[in-house]
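1. this one's sequence-less:
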């Protein structure tokens, strides 16, 4: 019934879909096995993509030839560029998506991707021979063989759902958990643990009074995520989100259910996400606050279902409902589904190589929540890298490894492998030491050529990047040469509160003034407009950023250069740390467990001191 595949992907969440697409587009024959063909890339929690640092990741996925940016642009109902008041390193695109359209679009794209086959079934175990993964065994008893296997199990491995004192198996509400894989992997020598995540109630939007809430509209300009030309809605078609707040009365009502809370009664063993806590956790951790912000978010264009962002909970259903009815605008709310917590197995990611291949079993790759991360974007980027490298391994090619200085994806994978995680890992701009270089606007310039050489990014994408790079250099050259006449610009300078020019000044110098934007200057001055009217807004923005932040960008490049010396010092796989008696015991244990690939990675392992790295460097020199 089944031929042998190059790559089998287990699970069709965000990680699984990206993994299948990447491997197939590189030329692998791929089988995507999923328990439910109706829930491709299901947005199990918040119906949104992007946000702080996460938006940069989606841009990077797109620049590498992944599908998440295209799908998001095709299904968004609202777009906002966050942090525009700050520097470009902090700008982060975010889109509210139509949940059903998002999943439908993902399925369409995969069905139109050559080399992808689909099979609806559970995977109960892996086929392992001579320390290598070479296929899967399904719930219906089929043995399906492949060269590489990618597991993207999400929250399904021994998943348990909690609502108050109710507890039942499930990987998502109304979907059964997956069993067998964890137990097999532990027998093979893997270390496993438990994590927890949660989701808020879903509400009937017809029962809400939006007049009591603050409206939050989308941007007047929809930039989107993909560097390709994707048809998007126009700004006027966007759906608004709304903001409301809890109160002390809401908190007091929620507290009446704490004695039946699975979190406080010890029924949940796994650690929850620090940066997306449940409402009961927020009440405890921030006891001094008498209110918390709630975002009231539509689930799509053609549905009345509402997602209550900020009200994640596993309290008893009646307590959730009573508390919600005390929130302004929710007095007569009707609940579609209560919030719940879900507990699931994960495998500490220190057991992985940079390619996301496991150290214990060759040809076996992990991506997504199985590695201890949380978030669609974090899962999708791991799926992309795992899919690429599963293909590379199947065809005996070198893996793709992104450095911390090259991408947020590189930061995420390095953090997971070097430091591990004992709580759901979420990406932030603060985790990236080179965030001035890793901006959302230049992901294509950073990554597309690398992907094109692999054979993933298309010729069309590569040509767009080459044109953009050439145009940016042309614009920067014009800026350095063109002297702005005071009479052309002084009225504009006056409107933005900037000192008028007395003499002509080079445009590149004028742009260094705070509060000035090239786009506004072009709109104001016919002469400046005439000079730049042949260039795209994307190229103009890129050139402006490079001119304004040239000093900071160069400083960061110098820092990367200095640190690259450590990154280039490769530690042999057979290196014996036991012979270095001057190492601290903790460093020796961590080095033996993680087996760092370079001195740079060794320096980032938690518990390792600079003196340990220096000692290691001396011995390697010998």
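-> Now that the structure is in, tell me what you want to look at. Just so we're clear, the structure is a prediction, and the values are computed from it rather than from any experiment.
2. can we go C-alpha only for contacts and neighbour counts from here?
-> Noted.
3. ok, residue 324 to residue 428 distance?
-> Computed with Cα to Cα, to the nearest Å, the distance linking residue 324 and residue 428 is 30 Å.
4. More neighbours: which of these two?
-> Taking other Cα atoms under 10 Å, residue 324 and residue 428 do not tie; residue 324 has more neighbours (25 against 14).
5. I figured the more buried one hits residue 251, correct?
-> No: using Cα atoms under 8 Å, residue 324 makes no contact with residue 251, being 10.1 Å away.
6. what are the ranges of the strands in the stretch 351-500 of the chain?
-> Remark: strands assigned in the stretch 351-500 of the chain by DSSP state E, counting those that start in this stretch are 364-366, 483-484.
7. typed the wrong thing, it's the stretch 1-150 of the chain
-> Under the criterion DSSP E, counting those that start in this stretch, the stretch 1-150 of the chain contains strands at 5-10, 30-34, 48-50, 76-82, 92-97, 116-120, 123-129, 132-138, 143-151.
8. between these, which gets nearest to residue 487?
-> Nearest to residue 487, of all the strands of the stretch 1-150 of the chain, is strand 76-82, at 33.5 Å by Cα to Cα.
9. Which residues does the closest one contact?
-> Strand 76-82 is contacted by residues 51-52, 91-98, 217-219, 222-224, 232-233, 237-240, 300-301 when judged by Cα atoms under 8 Å, 6 or more residues apart in numbering.
10. so who does the closest residue to residue 160 other than its chain neighbours touch?
-> Among residues not flanking residue 160 along the chain, residue 169 sits closest, at 4.3 Å (Cα to Cα, 6 or more residues apart in numbering). Applying Cα under 8 Å, 6+ apart to residue 169 gives the contacts 158-161, 176-177.
11. Can I get the residues you listed in TSV including secondary structure, neighbour count and distance to residue 17?
-> TSV is the format used below for those (DSSP: H, G, I helix; E, B strand; the rest coil; neighbours: other Cα atoms under 10 Å; distance: Cα to Cα, whole Å):
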residue	secondary structure	neighbour count	distance to residue 17
158	coil	21	21
159	coil	24	21
160	strand	23	24
161	strand	24	24
176	coil	18	20
177	coil	22	19
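12. could I get those residues as a markdown table with distance to residue 143?
-> Shown next, in a markdown table, are these (distance: Cα to Cα, whole Å):
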| residue | distance to residue 143 |
| --- | --- |
| 158 | 22 |
| 159 | 24 |
| 160 | 27 |
| 161 | 30 |
| 176 | 22 |
| 177 | 21 |
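13. try it against this one:
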């Protein structure tokens, strides 16, 4: 057996989106980092859909950008189509999304990582953890090599005990064609941590030339989109199309007749699948009366012959998948490059973690990504970012970065994970954020810039650029407090009779009217924009944010009052050694849930499932004694 002794500050296990962001964040905080991955060539790979962002996910990406993450600016570089979603609804839920060239994305990530002087990428499989006086001290590789560090971030994705299902066929793998990881689950459970099984799936990949593109509908992105990253200057993505098709009854009939061959329906899969990203089998079974389901044909990279079928996640036998899809006119002669499949894997319920994503039982051990029961690139990357920087701060005996539910979708994500039961893969939605009006995609910089600076997450040039943008926003809002002349007011309402035109008043008052846009205001209010070097897309976003703050002023104020009330509970700390089993005045369910979760604040305790307001009242009295 050969041994190699290497010392690091932080060890990151896994090279997916969570691992990449964890390693990058730690290196940026002057840590010596080892990123350990089964396959060095797969670091940064987009293993599923060729897209970044989406509803609520786009907000996560914007927030990560302010905190110094890689994903936002990499998506800008590799993006081929950008679109703002949910425009038919209120601005609080508008969300940016990008189609991305998967190959270019991966290349960009690798280029950045390979250029980081404090990072060492190690090919290998972690099989055990070393503890010293119950604190993390390092990891053991299957090769016998030993790496030491005071903090370890586990970002193992679907590789722990991974089992791939295609119909009745089962293969031990972390992803199709890639080895599963064995050892970490056993090591952690032997230390007293609880594990579970979850399932996710992916659709088949089609051979592009076999698709009848004339029978599909091309869908393009926005004409003048904004990028994800505030650091992106020259932005002109190519706006390449995706294509829509619909399933039909003949397709449904084949799936319905073969449900018994799906591992999810036959009982072969023990893991629970994602509720909000159902397989095509689930859709057909649950929505029997629905005549068709929309599918999106998405190229995986520029000029790609490999097409991702968004909306057709499945684990049916390959021939059944092919037969069903060939009932759709555009896919009459379609060929597969790879069938769809389901994968079940081990995860560790995140109620065992602190808000910093550190284990409550093992100091120095952090978890991020699908190992915490989440689904999606963006959720994983956000956790990786927080875990990586908090592992670094742990090493320096500094307080962790913990974002509140009122501050960021990242805060909502982590708070939900550590306070609620994760019985199925967790996916972020705008509906999960009770203060979503405060968490708009367009104000991520306003919310998080000062925190990013104080925690040393961003460079001064980036800070100064965003700070200037925020000051510009404030000045324009202040300027709009000036009154419009009578002539200017008449210009706002050209179709109204003069005796019905409103009297002169501050410009803000008119912007609050639903029929008045900020773009109809006199140009003199926006002279500041013309005298700065701000990019056109960011100039437009400044105006959008100004208009939003003015139009929604009353609602925003009301939500801030709600936040103030919530924070009174949130700031009440709970002693870590409290024994809930001895508090007979709260319900048995609450005792059991609180004993397992061990919330750090009264606010967290209130959000634990099964805990009632009456239980919180009793707990509050005890804490104030």
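-> Great, that's in hand. Worth saying up front: this structure is predicted, and the values here are computed from it rather than measured.
14. center of the first structure - which residue?
-> When Cα atoms, centre = their mean is applied to the first structure, the residue found nearest the centroid is residue 377 (2.5 Å).
15. sorry, back to before: point out the most buried one among the strands of the stretch 351-500 of the first structure.
-> strand 364-366 (a mean of 28; mean count of other Cα atoms under 10 Å).
16. Next, the mean deviation of that one compared to the second structure.
-> Here the mean offset of strand 364-366 of the first structure against the second structure after fitting is 0.5 Å, by mean Cα distance after the TM-score superposition for the first structure.
17. Which other helices and strands does that strand contact?
-> Other helices and strands packing on strand 364-366 of the first structure, by 3 or more Cα pairs under 8 Å, 6 or more residues apart in numbering; DSSP states H and E, are strand 143-151, helix 376-394.
18. State the span of the second structure onto which the last one is aligned.
-> Taking TM-score structural alignment as the measure, the second structure aligns residues 377-395 with helix 376-394 of the first structure.
19. buried ones in that stretch?
-> In terms of neighbour count (16 or more other Cα atoms under 10 Å), stretch 377-395 of the second structure has its buried residues at 377-394.
20. Kindly report the same for stretch 223-236 of the first structure.
-> Quick answer for stretch 223-236 of the first structure (16+ other Cα under 10 Å): 223-227, 232-233, 235.
21. before we move on, what about stretch 80-99 of the first structure?
-> Across stretch 80-99 of the first structure, burial judged by 16+ other Cα under 10 Å covers 80-82, 88-99.
22. Equivalent analysis for stretch 180-189 of the first structure, please.
-> Quick answer for stretch 180-189 of the first structure (16+ other Cα under 10 Å): 181-182, 185.
23. any chance of the strands of the stretch 351-500 of the first structure in JSON lines, plus distance to residue 133 of the first structure?
-> Shown next, in JSON lines, are the strands of the stretch 351-500 of the first structure (distance: least, Cα to Cα, whole Å):
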{"stretch": "strand 364-366", "distance to residue 133 of the first structure": "6"}
{"stretch": "strand 483-484", "distance to residue 133 of the first structure": "64"}
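24. of all those, which lies closest to residue 608 of the first structure?
-> Among these, the nearest to residue 608 of the first structure by Cα to Cα is strand 364-366 (25.9 Å).
25. what's the closest one in contact with?
-> Outside strand 364-366 of the first structure, the residues that touch it by Cα under 8 Å, 6+ apart are 132-133, 148-152, 356-358, 386, 390.
26. Kindly indicate the member of these with the most neighbours.
-> Using other Cα under 10 Å as the neighbour test, the contacts of strand 364-366 of the first structure are led by residue 386, with 35 neighbours.
27. Just give me the closest of the buried residues of stretch 80-99 of the first structure to residue 473 of the first structure.
-> Nearest to residue 473 of the first structure among the buried residues of stretch 80-99 of the first structure, counting by Cα to Cα, is residue 88 at 18.8 Å.
28. and stretch 124-135 of the first structure, which residues are buried?
-> Along stretch 124-135 of the first structure, these residues count as buried under the neighbour rule (16+ other Cα under 10 Å): 124-128, 132-135.
29. Report the two of these separated the most.
-> Taking Cα to Cα, the two most distant members of these are 124 and 132; they sit 17.2 Å apart.
30. Now which residue in the second structure aligns to residue 53 of the first structure?
-> In the second structure, residue 53 of the first structure lands on residue 56 (TM-score structural alignment).
31. So that match sits against residue 95, correct?
-> Yes: if you go by Cα under 8 Å, residue 56 of the second structure and residue 95 touch, sitting 6.1 Å apart.
32. and residue 405 of the second structure, what does it touch?
-> When contacts are counted by Cα under 8 Å, 6+ apart, residue 405 of the second structure touches 411-412, 415, 433, 435.
33. export these to TSV and tack on neighbour count and distance to residue 586 of the second structure?
-> Listed next are the contacts of residue 405 of the second structure as TSV, based on neighbours: other Cα atoms under 10 Å; distance: Cα to Cα, whole Å:
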residue	neighbour count	distance to residue 586 of the second structure
411	21	28
412	21	26
415	24	23
433	20	28
435	22	29
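34. mapped onto the first structure, which of those are still contacts?
-> Compared against the first structure with both residues aligned by TM-score structural alignment, their matches' Cα atoms under 8 Å, the contacts of residue 405 of the second structure retain 411-412, 415, 433, 435.
35. among those residues, which two are most distant?
-> Going by Cα to Cα, the pair spanning those furthest: 415 and 435, at 13.5 Å.
36. in the second structure, what residues pair with the longest helix along the first structure?
-> Scanning the first structure for the helix with the most residues, using DSSP state H, yields helix 459-481. Per TM-score structural alignment, the counterpart of helix 459-481 of the first structure in the second structure is residues 460-482.
37. How about stretch 155-165 of the first structure?
-> Aligning stretch 155-165 of the first structure against the second structure (TM-score structural alignment) gives residues 158-168.
38. Residue 375 of the first structure versus residue 49 of the first structure, what's the distance?
-> Using Cα to Cα, which is the criterion applied here, residue 49 of the first structure is 9 Å from residue 375 of the first structure.
39. before we move on, what about residue 101 of the first structure?
-> For residue 101 of the first structure, the distance to residue 375 of the first structure equals 19 Å [Cα to Cα].
40. Ok, residue 331 of the first structure next?
-> Counting by Cα to Cα, the separation of residue 331 of the first structure from residue 375 of the first structure is 31 Å.
41. quick one: which of these two has more around it?
-> Per other Cα under 10 Å, whichever of residue 331 of the first structure and residue 375 has more neighbours is residue 375, with 20 against 15.
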